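>>> The amino acid sequence is not available; the structure is as follows:
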């Protein structure tokens, strides 16, 4: 079942406002459990964690910044125009 545009937009906002801060706290806590690695390794860990969070959520964020495609269909206009 595909999510509608408005549902994806609301989920994206919820993820950014609630999920992202929780993920940041979890990532910092996880890295803090180990002895301080070298600066370059710590940087690579944070870069990897910064990329990993979006992989399962990319379908929700894809196309959210675009105009609502359902709005054009409701008005009876050609979506390609």
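Perfect, thanks for sending it. No experiment lies behind these values; they were computed from the predicted model shown.
>>> From here on, just use CA atoms for contacts and neighbour counts.
Will do.
>>> Going by residue numbers, what spans are helices in the chain?
All helices of the chain, identified by DSSP state H, fall at 5-14, 20-32, 39-52, 58-61, 69-75.
>>> Presented hereafter is structure B, for comparison with structure A:
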């Protein structure tokens, strides 16, 4: 289990650096798919962007868990 301060620092790093990078990569992949196979139907495109919008949070759930609360070690 990560220490509170470590989780807090990792969560800030993930939100400030990782999330913008993830957004750029996601939009690039969707644009590549659009160039390769043509425009997706709007509902499918909405599902893809919605899925990508939620997907980033699952691997980071342990890092974000409890970060908004007071330091339990203090």
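Structure received. Worth saying up front: this structure is predicted, and the values here are computed from it rather than measured.
>>> Any chance of TSV for the helices of structure 1, columns mean neighbour count?
TSV is the format used below for the helices of structure 1 (neighbours: other Cα atoms under 10 Å):
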stretch	mean neighbour count
helix 5-14	16
helix 20-32	13
helix 39-52	12
helix 58-61	15
helix 69-75	11
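>>> Map residue 56 of structure 2 onto structure 1.
If you follow residue 56 of structure 2 across to structure 1 using TM-score structural alignment, you land on residue 53.
>>> Quick one: residues contacting the residue nearest the centre of structure 2.
The residue lying closest to the centre of structure 2 (Cα atoms, centre = their mean) is residue 56, at 2.8 Å. Each residue near residue 56 of structure 2 by Cα atoms under 8 Å, 6 or more residues apart in numbering is listed here: 19, 22.
>>> ok, back up a step: from residue 70 of structure 1, how far off is the match of residue 56 of structure 2?
Distance, residue 53 of structure 1 to residue 70 of structure 1, by Cα to Cα, to the nearest Å: 28 Å.
>>> Next: residue 30 of structure 1.
According to Cα to Cα, residue 30 of structure 1 and residue 70 of structure 1 sit 42 Å apart.
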